[in-house]
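A.B. asks: next come a sequence and a model predicted from it.
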Amino acid sequence: MSARFTPFEALEALVEKAGSQSALARALGVSQTAVWKWLQSSKRLPAEYVLKAEALYGVSRHDLRPDIYPRGYPPAPDARWTGVDRRAGASA
């Protein structure tokens, strides 16, 4: 069973799972005031904290930030991208 939340409901779920705004703030390395501001003004978790919050509390990234992590988007490949050096392999 997978509940789907709005971004604000997902943020509220994070606070509930953490136990308090202060506990969530400590876990994410921010101030309690920052968490309060997210709840009061932006109504969403900033992008840089989404993956850590998902790993810590199990609230889906798709619920926290559907604008960045839409459902049904293909997963990232297993291999990491290492960049392209167009000169690699060229004879000098």
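C.D. replies: Sure thing, it's come through. Numbering: from 1, shown residues only.

A.B. asks: contacts, neighbours, all on C-alpha from now
C.D. replies: OK.

A.B. asks: which residues does the helix or strand harbouring A27 contact?
C.D. replies: Element membership of A27 [criterion: DSSP states H and E] is helix 21-28. Contacts to helix 21-28, defined as C-alpha atoms under 8 Å, 6 or more residues apart in numbering, come from residues 14-15, 18, 31-32, 34-36, 49, 52-53.

A.B. asks: quick one, what contacts P7?
C.D. replies: Counted by C-alpha under 8 Å, 6+ apart, P7 has contacts 43-45, 63-66.

A.B. asks: next up, a structure to set beside the first:
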Amino acid sequence: MIEIVERAAEKAGGVVTLARELGIKHTALYSWNRVPAERVLDIERLTGISRHELRPDVFGQPETAA
């Protein structure tokens, strides 16, 4: 399992809990090479991990305050 998914699972209360909240089987999380773009916003909502951290290739770097 990739590190960012491990962190998300920990924040959500475990792999099974995260998967249940996402409506998928927990074994699916182990096959991810990166977080699927369609799951990013749900994981962000559940865990508080920024979409920018979950998928910087899709959402870019977070804007910094000026």
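C.D. replies: That came through fine. These figures come from a predicted structure and were not determined experimentally.

A.B. asks: circling back: tell me what the next helix-or-strand element following the helix holding A27 of structure 1 is packed against?
C.D. replies: Where DSSP H and E defines the elements, the next helix or strand beyond helix 21-28 of structure 1 is helix 32-37. On a contact count with 3 or more C-alpha pairs under 8 Å, 6 or more residues apart in numbering; DSSP states H and E, helix 32-37 of structure 1 meets helix 21-28.

A.B. asks: H52 of structure 2 -> structure 1?
C.D. replies: Taking TM-score structural alignment, H52 of structure 2 has H62 as its aligned residue in structure 1.

A.B. asks: and the buried ones among the contacts of P7 of structure 1, selectable in ChimeraX?
C.D. replies: In ChimeraX, this line selects whichever of the contacts of P7 of structure 1 come out buried by 16 or more other C-alpha atoms under 10 Å:
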select :43,44,45,63,64,65
